[in-house]
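Participant: The sequence isn't on hand, but the structure is:
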């Protein structure tokens, strides 16, 4: 008898003699899927947007709510001024952002060396965790989500989903991206002597401009 055989034999001997039938296990799994609310965590607030904001702010994300996408440039100016940053940023080259009035702001579609700020668009937000979903694509360069110190994302309130598996359902109904990123708060780690280091693996600051209208 090999060592592998002895290990597997010991495992089999330790298991209960009567195992649930495969049909019974499958039925239990289907019962959980039939009513997912019985196994999903409750949101921290009644409304999806309120729950998203509470969770996002709890993990270090800052939020600015605006009435429409036309107000996004002013919200960006407020953020840059609040941190004493120059009025310059890398802009995700998606028409939803490039078509806005960026007068007075220095924008480009690539991140210059040492440029601290990039702006992109999140496809969805997750109320359960305060996370945001970003997909790569021809007009959504993925490095804008990783390289800048300050990462700003535009998110429509109508695109806030309840739980992470609701995003999975959305993903099943569209072509899969080459890269999908779940962004939950600014980057940070406590791996080094237990001290919190901000921006260890990506942006040290995460800011969301939450657009109230569905435009």
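Facilitator: Yep, it's here. Note that this is a predicted model, so its numbers are computed, not measured.
Participant: Every contact and neighbour count from this point should use C-alpha atoms.
Facilitator: OK.
Participant: Now do the SS call for the closest residue in space to residue 160 that isn't next to it in sequence.
Facilitator: Nearest residue to residue 160, sequence neighbours excluded (CA to CA, 6 or more residues apart in numbering): residue 125, at 4.4 Å. Of the three states, residue 125 takes strand under DSSP: H, G, I helix; E, B strand; the rest coil.
Participant: For residue 125, which residues are in contact?
Facilitator: Taking CA atoms under 8 Å, 6 or more residues apart in numbering, we find residue 125 in contact with 52, 131, 132, 133, 155, 159, 160, 161.
Participant: Check which helix or strand residue 210 maps to.
Facilitator: Element membership of residue 210 [criterion: DSSP states H and E] is strand 205-211.
Participant: Below is an additional structure, to be compared with the one above:
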């Protein structure tokens, strides 16, 4: 018996239940069905989540640009890398949205799979973004491996404007709707600006625990 099973067994014996009582199951189901909504800050109820997201993301040292259509993304990435004297090489996962982009139009080399120690630039496709804090929400998996969020010093993230929501409550509703009842991704990573720390003498240091640079491309057209 595992330690977890032993702990739950001790709790059931102390309560005098088995865990299979119909009344208890109905009570739990009713509690979940009637869960009250939390208080949403006024800022999270914005009428223009894309504009607020950009402002908040830039406030925490991310760089942000808009494109009209997804077809513009490869050329914009190439321009971004060239302007910062970065190598024209990207590491990305198996995300179908990214795979469908016209990469042949840009002089970029694409590597697939989880990030490696020598990768300089990574590319991810965010599941959603939260406007009230300028935060990207990425789910883990082969499409967008979590290592892309942490290992390379420069992280480029694509997000469609229609998937930017005002607040965290709206994000969780979107996630539950996408995955269905009883299913969730293994990991949800919230990214608010590039990695930074002020632990040492309150001096801000970028790239302390992850990417030094976070560049976000917002696609205005729906996917």
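Facilitator: Everything's here; your move. Keep in mind that this is a model prediction, so the values were computed, not measured.
Participant: After superposition, what is the TM-score?
Facilitator: Superposed pair, TM-score by TM-score structural alignment, normalised by the length of structure 1: 0.79. Supporting alignment: 183 aligned residues with a CA RMSD of 2.0 Å.
Participant: that older thread, what does the residue nearest to residue 160 of structure 1 correspond to in structure 2?
Facilitator: Residue pairing (TM-score structural alignment): residue 125 of structure 1 is matched to residue 129 of structure 2.
Participant: what's the helix or strand for residue 75 of structure 1?
Facilitator: Using DSSP H and E, residue 75 of structure 1 sits within helix 72-82.
Participant: Same check on residue 66 of structure 2?
Facilitator: Assigned by DSSP H and E, residue 66 of structure 2 falls within strand 63-67.
Participant: What is the corresponding segment of structure 1 for that strand?
Facilitator: The aligned range for strand 63-67 of structure 2 in structure 1 is 62-66, by TM-score structural alignment.
Participant: Check which helix or strand residue 33 of structure 1 maps to.
Facilitator: helix 22-34.
Participant: for structure 2, what spans make up the helices?
Facilitator: 3-15, 22-33, 49-59, 73-83, 96-99, 168-179 (DSSP state H).
Participant: residue nearest the centroid of structure 1?
Facilitator: The centroid of structure 1 falls nearest to residue 132 when counting by CA atoms, centre = their mean (2.4 Å).
Participant: Contacts only, for the closest residue to residue 66 of structure 1 other than its chain neighbours.
Facilitator: Leaving aside its chain neighbours, residue 66 of structure 1 sits nearest to residue 211 (5.1 Å; criterion: CA to CA, 6+ apart). Taking CA under 8 Å, 6+ apart, we find residue 211 of structure 1 in contact with 65, 66, 67, 68, 69, 154, 155, 156, 157.
Participant: swap the cut-off to 10 Å and go again
Facilitator: 64-72, 154-159 (CA atoms under 10 Å, 6 or more residues apart in numbering).
Participant: Residue 14 of structure 1 too?
Facilitator: residue 8.
Participant: Quick check: end-to-end length of stretch 126-144 of structure 1?
Facilitator: For stretch 126-144 of structure 1, the first-to-last residue distance is 20 Å (CA to CA, to the nearest Å).
Participant: Same question for stretch 112-128 of structure 1.
Facilitator: Termini of stretch 112-128 of structure 1 sit 35 Å apart (CA to CA).
Participant: Residue 12 of structure 1 corresponds to which position in structure 2?
Facilitator: With TM-score structural alignment as the criterion, residue 12 of structure 1 pairs with nothing.
Participant: Alright, calling it a day.
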